[in-house]
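K.L.:
After the sequence you'll find the predicted model.
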Amino acid sequence: MKKLTILLFLISSTVFGQDIISTSAGAVKISPILHGTVVFEFNGKTIYVDPYGGASAFEGQKKPDLVLITDIHGDHHSQETLDGLDLSMATIVAPKAVSEKLPIGKSKGIITINNDETKMIEGVSVHALPMYNLPETEDSRHPKGRGNGYVLTMGDKKFYLSGDTEDIPEMRALTDIDVAFVCMNLPYTMDVDQAADAVAEFKPTIVYPYHYRGTEGLSDVDKFKSLVNSVAPGVDVRLRNWYPSN
């Protein structure tokens, strides 16, 4: 029976690529889903970030208690995916540009949070910070102030989710980040070199490259790992399969 239990755990971990992060208030389980989508489980709560890929991408996952959305684009605010999920117990947290588009009555509630605001929601501290393209222009794909990156504090650990951003000063100025999820896909966000340079500056304990599919295919995350560790060897760069169909 013990061997069977271990085997089942390994199979489950392989399916979702789960990692476990210890905190002062219990473990955080991390499950990469697709592109910029990740699921956290913490202290009896399940958190979906930017649910995308259709409801079938979440088969086997628990129903969400908290849903975080970073921006208006379809790979972040995917209404089709949201419509296919059971959100009856979920609070959706989003910037104003997203929350004003969300239908009323589909979830337990909607909370608008904008850049530089912090709110305690479902036992998780949610801090919104800017995410935007450089240089700042009127026709930018991601203008400053519209979307949110997030820093989630769970127990004594801080988790940073970049959203769609370039290597902005606000990201480089981050401190004491335990786990970071950093995007890298041209022409929408930044390239591998920019992402690696930024990460080497703010030095999270662990970093996951995510959201790395662009118009030219998948970014070279092995190069990202090499670049980061050549400058900041203490950063644990974790490569996971965010594109299971590739």
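P.N.:
Alright, I've got the coordinates.
K.L.:
alpha carbons only for contacts and neighbour counts from here, please
P.N.:
Will do.
K.L.:
Let me see the contact set for the closest residue to K62 other than its chain neighbours.
P.N.:
Spatial nearest neighbour of K62, excluding adjacent residues (C-alpha to C-alpha, 6 or more residues apart in numbering): T46 at 6.7 Å. Listed by C-alpha atoms under 8 Å, 6 or more residues apart in numbering, the contact set of T46 reads V39, F40, K62, K63, P64, D65, L66.
K.L.:
let's bring in a second one:
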Amino acid sequence: MVKRILSAILGLLLVAVPLWANDGGCMDTIETSAGDLQISFIGHGTLMFAFDGKIIHVDPWSKLADYAKLPKADLILITHEHQDHLDLAAVELLTKPGTQMVASRPAAVHLPGSLVMQNGESKTVQGLAIEAVPAYNLVHMRSEGVPFHPKGNGNGYVVTFGGTRVLVAGDTENTPELKGLQGVDVAFLPMNLPYTMTPEMVADAALALQPKILYPYHFGETDTARILDLLAGSGIDVRIRAMQ
């Protein structure tokens, strides 16, 4: 286990380089058939992608970065309506003429002019193919019979960058819809309790999806070494980044 932990740390040092020094972010670059995809790990459930001259922000949250210093968005993806995923102040700072927003229906209520995507829908936005994947709880409940994330409220998104399919799963558990996705190359799966998945649930979803690269994200205080143990020998490149 120690060897795997050291390997993950070494991978972080070699692959992730400072991007937004004032905000503690780092960046990975993934080659696609249409050029490099740059992934910025801002933290929690918040990401930024740069691809083909476009900037895509996912669930921007002012608590994590000074968005006045980050590139404006061509596209903003909002997974659901919770305040750590839908921050109107961050959205306003990132918006420029021509910015498009994609959101789940409950989130779109707060985002005039946004494009609503319901679970299971596919659209092309800013030249990118986007699929909305159901994101919800099966097990973890706010109270008896009341899940933290009810089915139908939230989306994950599969975005295709030059033939490379990237899943940002949103706040979800290892649902049948998630595990049934095909051809995912890069997967961001949440791993924090009590709101989303245990490491065991993440491993179950990852083994079904078989992505080339797995980024556990939105993991709070979860011991990330556990997912390295669970997926040892799976052939999945598990990359731990600063995504608390």
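P.N.:
Great, that's in hand. Model, not experiment: these values are computed from the prediction.
K.L.:
Superposed, what's their TM-score?
P.N.:
Once superposed, chain against chain, the TM-score is 0.85 (TM-score structural alignment, normalised by the length of the second structure); 224 aligned residues with a C-alpha RMSD of 2.2 Å.
K.L.:
Can you say which helix or strand has the residue nearest to K62 of the first structure in it?
P.N.:
If you go by DSSP states H and E, T46 of the first structure is part of strand 45-49.
K.L.:
Just tell me the aligned range of that strand in the second structure.
P.N.:
Aligning strand 45-49 of the first structure against the second structure (TM-score structural alignment) gives residues 54-58.
K.L.:
once aligned to the first structure, how far is that stretch on average?
P.N.:
Its aligned residues in the first structure lie a mean 0.3 Å from stretch 54-58 of the second structure after superposition (mean C-alpha distance after the TM-score superposition for the first structure).
K.L.:
Quick check: buried residues in that stretch?
P.N.:
Buried positions in stretch 54-58 of the second structure, judged by neighbour count with 16 or more other C-alpha atoms under 10 Å: I55, I56, H57, V58.
K.L.:
what's the spacing between the counterpart of M201 of the second structure in the first structure and K223 of the first structure?
P.N.:
Mapped onto the first structure by TM-score structural alignment, M201 of the second structure lines up with Q194. Going from Q194 of the first structure to K223 of the first structure by C-alpha to C-alpha, to the nearest Å gives 12 Å.
K.L.:
which one of those two has more residues nearby?
P.N.:
Between Q194 of the first structure and K223, Q194 has the larger neighbour count (other C-alpha atoms under 10 Å), namely 16 against 13.
K.L.:
Quick one: residues contacting T81 of the first structure.
P.N.:
Applying C-alpha under 8 Å, 6+ apart, the residues near T81 of the first structure are P51, Y52, G53, G54, A55.
K.L.:
Who wins on neighbours among those?
P.N.:
Neighbour max across the contacts of T81 of the first structure (other C-alpha under 10 Å) = P51, 30 neighbours.
K.L.:
tell me the contacts of the closest residue to it other than its chain neighbours?
P.N.:
Nearest non-adjacent residue to P51 of the first structure, counting by C-alpha to C-alpha, 6+ apart: T37, 5.5 Å away. Residues in contact with T37 of the first structure (C-alpha under 8 Å, 6+ apart) are Y48, V49, D50, P51, Y52, H76.
K.L.:
which residues sit in contact with G35 of the second structure?
P.N.:
F51, D52, G162 are the contacts of G35 of the second structure under C-alpha under 8 Å, 6+ apart.
K.L.:
just checking, what packs against the longest helix seen in the second structure?
P.N.:
Using DSSP state H, we find that the single longest helix of the second structure is helix 2-15. Under the contact criterion of 3 or more C-alpha pairs under 8 Å, 6 or more residues apart in numbering; DSSP states H and E, helix 2-15 of the second structure touches strand 26-32, helix 225-230.
K.L.:
Show me what the last one is packed up against.
P.N.:
When contacts are defined as 3+ C-alpha pairs under 8 Å, 6+ apart, helix 225-230 of the second structure packs onto helix 2-15, helix 199-209.
K.L.:
Ok, which of those comes nearest D36 of the second structure?
P.N.:
helix 2-15 (14.0 Å; C-alpha to C-alpha).
K.L.:
Would you indicate which residues of that closest one are buried?
P.N.:
For helix 2-15 of the second structure, using 16+ other C-alpha under 10 Å, the buried residues are I5, A8, L12.
K.L.:
repeat for stretch 52-66 of the first structure
P.N.:
In stretch 52-66 of the first structure, counting by 16+ other C-alpha under 10 Å, buried: Y52, G53, G54, F58, K63, P64, D65, L66.
K.L.:
Show me which pair in these is furthest apart.
P.N.:
Between all members of the buried residues of stretch 52-66 of the first structure, the farthest pair (by C-alpha to C-alpha) comes out as G53 and D65, at 18.9 Å.
K.L.:
which residue in the second structure lines up with P169 of the first structure?
P.N.:
Under the alignment (TM-score structural alignment), P169 of the first structure maps onto P176.
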